[in-house]
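Q: here is a sequence together with a model predicted from it:
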Amino acid sequence: MNRITALFQNRKQEVLNVYFTAGFPNLSDTTTVLEALQEGGVDIVEIGMPYSDPVADGETIQESNQKALENGMSLKVLFEQLEGIRGKGITVPIVLMGYLNPVYQFGIEAFAKKCQEIGIDGLILPDLPVDEYFREYKKIFDQYGLLNIFLITPQTSEERIRKIDEISDGFIYMVSSASVTGATSGITPEMEAYFNRVNAMNLRNPRLIGFGIKDKETFQTASKYASGAIIGSQFVRIIGAAKDLKGEVISYLKSLR
């Protein structure tokens, strides 16, 4: 069974998904951060595949992408860094988050095959259209055991949400507001109305709320409206400034629960 599927069968509340950019702050930090996240008790790790134009991301994650690329990060390097991690005690579900162009350049099937070899559980590709995924890529991703995670926003129509729920597995990424990562602060009444509206649809997939989640208060508030939440920009800021990378990662995670 896919690790993401197994996770949501066993854990229904306060699922914590944390994002970081591969190769940031230093090229060799990818596995150090991954190990620290698992040790700190995170439920899902979302590893960003650096891209020169991360359109869904705000300044903090854009800058981390740029620094990682300058450090020499690429899909080839990332796969080399992650080689053998499942044999070294990493059991947490791993999602790769990025954009379609680098994956396309690598080769869709070659990418999916490499993900299976390493033990990657899912993908988030915000610029992959739903219809194109269903038509061109779903069979390949299914063949290699990869769950494709779609994003929805307050502007996403009910029809489209139901289509996403029908053709995907794992979880649905609920973007809290019409903004980029790191641009929102706190949970507003408008967000709560949106969360309630989606909950009333009785979707089969669990939801995780992202964008604007940064501390215990926002994590726990978001978790009242979904199965859990995703933290990205705040975590990237923390590792970017960390003097003791592993220690500060674990300390931050403990502050969330």
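A: Thanks, I have it.
Q: please make it C-alpha for all contacts and neighbour counts, starting now.
A: Noted.
Q: next, the buried residues of stretch 168-184.
A: Within stretch 168-184, the residues that count as buried by 16 or more other CA atoms under 10 Å are 168-177, 180-182, 184.
Q: let me see the contact set for the nearest residue to Val45 once chain neighbours are set aside.
A: If the residues on either side of it in the chain are set aside, Val45 comes closest to Ile94, at 4.9 Å by CA to CA, 6 or more residues apart in numbering. By CA atoms under 8 Å, 6 or more residues apart in numbering, the contact list for Ile94 reads 44-47, 119-122.
Q: of the residues you listed, which belong to strands?
A: 44-47, 122 (DSSP state E).
Q: who wins on neighbours among the residues you listed?
A: Gly122 (26 neighbours; other CA atoms under 10 Å).
Q: adding another structure so you can compare the two:
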Amino acid sequence: MPNNRLTQLFREKTGNLLNVYFTAGYPKLEDTVTILEELEASGADLVEIGMPFSDPLADGPTIQASNMVALDNGMSLKVLLKQLEGVREKVTLPIILMGYLNPVMQYGFERFCEDAARVGVDGLILPDLPFAEYEEEYKPILEKHGLSLIFLITPQTSDTRIRQIDNLTNSFIYMVSSASTTGSQVQTNDAQQAYFSRVRNLGLKNPLLIGFGISDKNSFELACQTAHGAIIGSAFIKALQNPAEVRENVRGFLKSIKSEPTVQA
């Protein structure tokens, strides 16, 4: 079982965890490490770096567009891993790489895991990696390099499959809020609440982070009432589009999520 910054975080902090997603190479090619540094300074608990791909199936328009900009900027797996060299001298946040299987297989799965671990990556999210193939073929490779693989569950995921995922997971489970793409708003409807309750009542051993539709302080706090934390992606990508300097955009967005309520005298 990996013992990395990710597993350590979940041992040390049990609630209100903020996971922020951004696309590597967006808005500019060289922004990756700057954004990482500012996310840590501004209070993020962990971070997902999106590995740009031309056909990101689970992602909505905002993240799709950021993928295309990043690819046009010249971002690739090779460039990203080069940018992350030495990042652990500056950043202690757990780092997850999120993307799709095709570029990873082109790079070479084990070579990719080896290089990612070498530069300080703690985990991977590969939504299109088949569950059975992971269990049979890829799990030993990830474990060899100390990497956690994070699985997604949705309202359509059966209790049996959720329990299988929980048994194979050693960090957290990514709880997709609804059957939609990224950027869709969290809806506090009866069906969604029934889904949240169903998963909560399974008594899973791994923490849950809710993603898809978490966009502001209110939706973040709402998600934290149900799960151990939440993942913000599309709303953060939009914040990076502001004309201000990238550090200022990161700082301002995280302040809007994590600010304490003002106390009236």
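A: Nice, I can see it. Everything numeric here is computed off the predicted structure, so don't read it as measured data.
Q: next, the TM-score between them, please.
A: TM-score of the superposed chains, computed with TM-score structural alignment, normalised by the length of the first structure, equals 0.98; 256 aligned residues with a CA RMSD of 0.9 Å.
Q: measure the residue nearest to Val45 of the first structure to Val42 of the first structure for me?
A: Taking CA to CA, to the nearest Å as the measure, Ile94 of the first structure falls 11 Å from Val42 of the first structure.
Q: state the helix or strand in which Ile187 of the first structure lies.
A: Counting by DSSP states H and E, there is no helix or strand that carries Ile187 of the first structure.
Q: how near is it to Tyr19 of the first structure?
A: 19 Å.
Q: the two - which one has more neighbours?
A: Neighbours of Ile187 of the first structure and Tyr19, each counted by other CA under 10 Å, are more numerous for Tyr19; the result is 23 against 18.
Q: check which helix or strand Val18 of the first structure maps to.
A: strand 15-21.
Q: could you say what helices and strands the helix or strand just after that strand packs with?
A: Per DSSP H and E, the first helix or strand lying C-terminal to strand 15-21 of the first structure is helix 30-39. Using 3 or more CA pairs under 8 Å, 6 or more residues apart in numbering; DSSP states H and E, the elements in contact with helix 30-39 of the first structure are helix 75-82, helix 245-254.
Q: how big's the offset between the shortest one and the second structure?
A: If you overlay the two and look at helix 75-82 of the first structure, the average distance to its match in the second structure is 0.5 Å (mean CA distance after the TM-score superposition for the first structure).
Q: residue range in the second structure corresponding to that helix, please.
A: Residues 77-84 of the second structure are where helix 75-82 of the first structure lands when matched by TM-score structural alignment.
Q: just the strands from the first structure, written as ranges.
A: Counting by DSSP E, the strands of the first structure are 15-21, 44-48, 94-97, 122-124, 147-149, 151-152, 172-175, 207-210, 228-231.
Q: adding distance to Thr218 of the first structure, write these out as a markdown table.
A: Converted to a markdown table, the strands of the first structure look like this (distance: least, CA to CA, whole Å):
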| stretch | distance to Thr218 of the first structure |
| --- | --- |
| strand 15-21 | 12 |
| strand 44-48 | 18 |
| strand 94-97 | 22 |
| strand 122-124 | 22 |
| strand 147-149 | 22 |
| strand 151-152 | 19 |
| strand 172-175 | 14 |
| strand 207-210 | 10 |
| strand 228-231 | 9 |
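Q: buried residues of stretch 90-98 of the second structure, list them for me.
A: 91, 93-98.
Q: what's Ala44 of the second structure aligned with over in the first structure?
A: Checking TM-score structural alignment: Ala44 of the second structure goes with Val42.
Q: go ahead and confirm that match touches Leu7.
A: No. Between Val42 of the first structure and Leu7 there is no contact under CA atoms under 8 Å: 11.5 Å.
Q: hang on, the earlier thing: quick one: which of the buried residues of stretch 168-184 of the first structure is nearest to Lys246 of the first structure?
A: Of all those, the one with the least separation from Lys246 of the first structure (CA to CA) is Gly182, at 22.6 Å.
Q: contacting residues for the closest one?
A: Contacts of Gly182 of the first structure (CA under 8 Å, 6+ apart): 57-60, 211-212, 232-234.
Q: mind redoing it with 7 Å?
A: With contact taken as CA atoms under 7 Å, 6 or more residues apart in numbering, Gly182 of the first structure is in contact with 58, 211-212, 233.
Q: leaving out chain neighbours, which residue sits closest to it?
A: Using CA to CA, 6+ apart and skipping residues adjacent in sequence, the residue nearest Gly182 of the first structure is Ser233, 5.3 Å away.
Q: mind listing what that neighbour touches?
A: 60-61, 181-182.
Q: ditto for Glu83 of the first structure
A: Ile118.
Q: for Ile124 of the first structure, see how far away it is.
A: In terms of CA to CA, Glu83 of the first structure sits 20 Å off from Ile124 of the first structure.
Q: got it, and Ile61 of the first structure?
A: Taking CA to CA, one finds Ile61 of the first structure at 15 Å from Ile124 of the first structure.
Q: please apply the same query to Met201 of the first structure.
A: From Met201 of the first structure to Ile124 of the first structure the distance is 23 Å (CA to CA).
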